[in-house]
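Undergrad: below: sequence and its predicted model.
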Amino acid sequence: MTETGQKAKIILQQCLSARLQVKPPEGDTPGEFVEIARGLVVYVCFMKSATKDIIQKMVKSIMNVKLSTDEDGATLSILDLPGSVLIVPQATLGGKMKGKVMQYHSNIGKTEGLEFYTEFVTEIEHTLHQSKKSKEANCVVKWGTYGNRQVLSIVTNGPFTHVLDF
């Protein structure tokens, strides 16, 4: 796939737990966080050439790829594990180095990107909640705030980090 035809980029990070600050502290008000236990952290970036039909393909790939392991070492998908999902909007994945600086000219616009991101989160939630194992294990989907800088903490037993280009 050529870079100009790239529609999205995803990084998957297996985790034992993850915590993401979604709202910074203001004055006396502490910051707000979302967190998950064992599962998958999904970093996502949409490019200018993205169309909404790519979202289903992305979700299917993420939820069915076998990256996690059980106690016996068998490789499982996040649905088979079962595990939770933390989605982190990550516009920097679309960056290209020019000289000594990064440029983000290939990224989708902010308004359209928020629409894609919102639909992506909704589809991940729908897929996880359709899984009987995930329901029984009280697995959750949490997500970051699109367009904001956020603080992330991950505990991993890897690192098992994988890049998917769409």
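TA: Arrived safely, thanks for sending.

Undergrad: only C-alpha atoms for contact and neighbour calcs from this point on.
TA: Will do.

Undergrad: in stretch 39-48, what's buried?
TA: Buried positions in stretch 39-48, judged by neighbour count with 16 or more other C-alpha atoms under 10 Å: 39-48.

Undergrad: go on, stretch 10-28?
TA: Within stretch 10-28, the residues scored as buried using 16+ other C-alpha under 10 Å are 10-23.

Undergrad: all strands for this protein, in order.
TA: 8-15, 17-23, 32-36, 39-46, 68-69, 75-76, 84-89, 96-98, 101-103, 141-143, 152-155, 161-165 (DSSP state E).

Undergrad: Asn64: how many residues sit nearby?
TA: Using other C-alpha atoms under 10 Å, Asn64 has 13 neighbouring residues.

Undergrad: distance to Ala137 added to the buried residues of stretch 10-28, as a markdown table?
TA: As requested, the buried residues of stretch 10-28 are exported to a markdown table (distance: C-alpha to C-alpha, whole Å):
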| residue | distance to Ala137 |
| --- | --- |
| Ile10 | 26 |
| Ile11 | 25 |
| Leu12 | 21 |
| Gln13 | 20 |
| Gln14 | 17 |
| Cys15 | 16 |
| Leu16 | 15 |
| Ser17 | 15 |
| Ala18 | 17 |
| Arg19 | 19 |
| Leu20 | 21 |
| Gln21 | 24 |
| Val22 | 25 |
| Lys23 | 28 |
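
Undergrad: alongside the first one, take a look at this:
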Amino acid sequence: MVSCYISRDSLNDFVVCNSKTTDAIGYHRISTVVLVTDFFKVMAGEAPSQRGRVVMQQCLSARLQVKPPSDTEEAEYVEISRGTVIYICFLKGADSSTVEKMAKATMNVRLSESENGKFISILDLPGDVLVVPQATLGGKAKGKMMQYHSNIAKEQGLELYNAYIEQTRKILDGHAKWKEAACTLKHGTYGNRQVLRMDTNGPYHYFEF
């Protein structure tokens, strides 16, 4: 049996939450975020439709290759200091509303550990942000192979990825503490193979939208 409840979160949208663990007051902690239109699927024990997946990883530093070396040019990199790395993948059915929810959630979720051990958002830390397009998050194992039938078309994915970057930049620039700290937003190149080096200081967190 799937236990769930409906609540209104900071994104001003109804969400359904389900998890095997509960907090002190008996509500289920959010482990999966789904649209309210999927409520009856959840109640019936069916998997809700997904439009995007995100993995967030705290870091002390990260360096991402965005252009491989050639015979005439050296490789190009983007770098961040302490902050968070966000791996992002769009699935079929994703649209501008998906982008808005993902941007608001990733910027406001309290996963960054402050100096006193309290978990706060990347905005309030404040810290750098590195966004990495990661189409493999849409994969599903079938036998010994991985399939990616749920992934959005490359052209649409690029459009949504760029929209996510812009939406995230607006949220970051609109936060006084983050902007005053002169933090930075960097991102990878959509559709290209990339090389990442990272020093982490915490576990990763997985989200479905």
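TA: Nice, thanks for sending it over. Note that the structure is a prediction, hence the values are computed from the model and not measured.

Undergrad: as CSV, the strands of the first structure with distance to Lys135 of the first structure would be great.
TA: Supplementary listing: the strands of the first structure in CSV, determined by distance: least, C-alpha to C-alpha, whole Å:
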stretch, distance to Lys135 of the first structure
strand 8-15, 19
strand 17-23, 18
strand 32-36, 15
strand 39-46, 14
strand 68-69, 18
strand 75-76, 17
strand 84-89, 10
strand 96-98, 40
strand 101-103, 41
strand 141-143, 11
strand 152-155, 23
strand 161-165, 26
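
Undergrad: tell me which of the ones you listed sits nearest to Ser134 of the first structure.
TA: The closest of the strands of the first structure to Ser134 of the first structure is strand 84-89. By C-alpha to C-alpha, the value is 7.9 Å.

Undergrad: so where in the second structure does the closest one end up aligned?
TA: Mapped onto the second structure using TM-score structural alignment, strand 84-89 of the first structure spans residues 128-133.

Undergrad: ok so, going back, for the buried residues of stretch 10-28 of the first structure, which one is nearest Gly109 of the first structure?
TA: Closest to Gly109 of the first structure, out of all of these and judged by C-alpha to C-alpha, is Ile10, at 17.4 Å.

Undergrad: roughly how far does the most centrally placed residue in the first structure sit from Gln90 of the first structure?
TA: Central residue of the first structure (C-alpha atoms, centre = their mean): Val42, 2.1 Å from the mean position. Taking C-alpha to C-alpha, to the nearest Å as the measure, Val42 of the first structure falls 9 Å from Gln90 of the first structure.

Undergrad: same thing with Gly73 of the first structure?
TA: 31 Å.

Undergrad: so between those two, which is more surrounded?
TA: Gln90 (21 against 8).

Undergrad: residue in the second structure paired with Gln56 of the first structure?
TA: In the second structure, the residue paired with Gln56 of the first structure is Glu100, using TM-score structural alignment.

Undergrad: make sure its match is actually in contact with Asn162.
TA: No - Glu100 of the second structure lies out of contact with Asn162 (C-alpha atoms under 8 Å); the separation is 12.0 Å.

Undergrad: map Gly144 of the first structure across to the second structure for me.
TA: That one, Gly144 of the first structure, aligns with Gly188 by TM-score structural alignment.

Undergrad: and if you look at Ser17 of the first structure?
TA: Using TM-score structural alignment, Ser17 of the first structure sits opposite Ser61 in the second structure.

Undergrad: skipping adjacent residues, who's closest to its match in space?
TA: Ser81 (4.2 Å; C-alpha to C-alpha, 6 or more residues apart in numbering).

Undergrad: for that neighbour, what are its contacts?
TA: With contact set as C-alpha atoms under 8 Å, 6 or more residues apart in numbering, Ser81 of the second structure has these partners: 59-62, 127-128.

Undergrad: contact partners for the residue nearest to Val151 of the first structure when sequence neighbours are not counted?
TA: Nearest residue to Val151 of the first structure, sequence neighbours excluded (C-alpha to C-alpha, 6+ apart): Gln21, at 5.0 Å. The neighbours of Gln21 of the first structure, taking C-alpha under 8 Å, 6+ apart as the test, are 31-34, 144, 150-152.

Undergrad: trace the residue nearest to Ser61 of the second structure over to the first structure, please.
TA: Per TM-score structural alignment, Ser81 of the second structure is aligned with Ala37.

Undergrad: surely Gly202 of the second structure meets Met56?
TA: No - assessed by C-alpha under 8 Å, Gly202 of the second structure is found out of contact with Met56, at 10.1 Å.

Undergrad: longest helix in the second structure, please.
TA: For the second structure, the helix with the greatest residue count under DSSP state H is helix 154-173.
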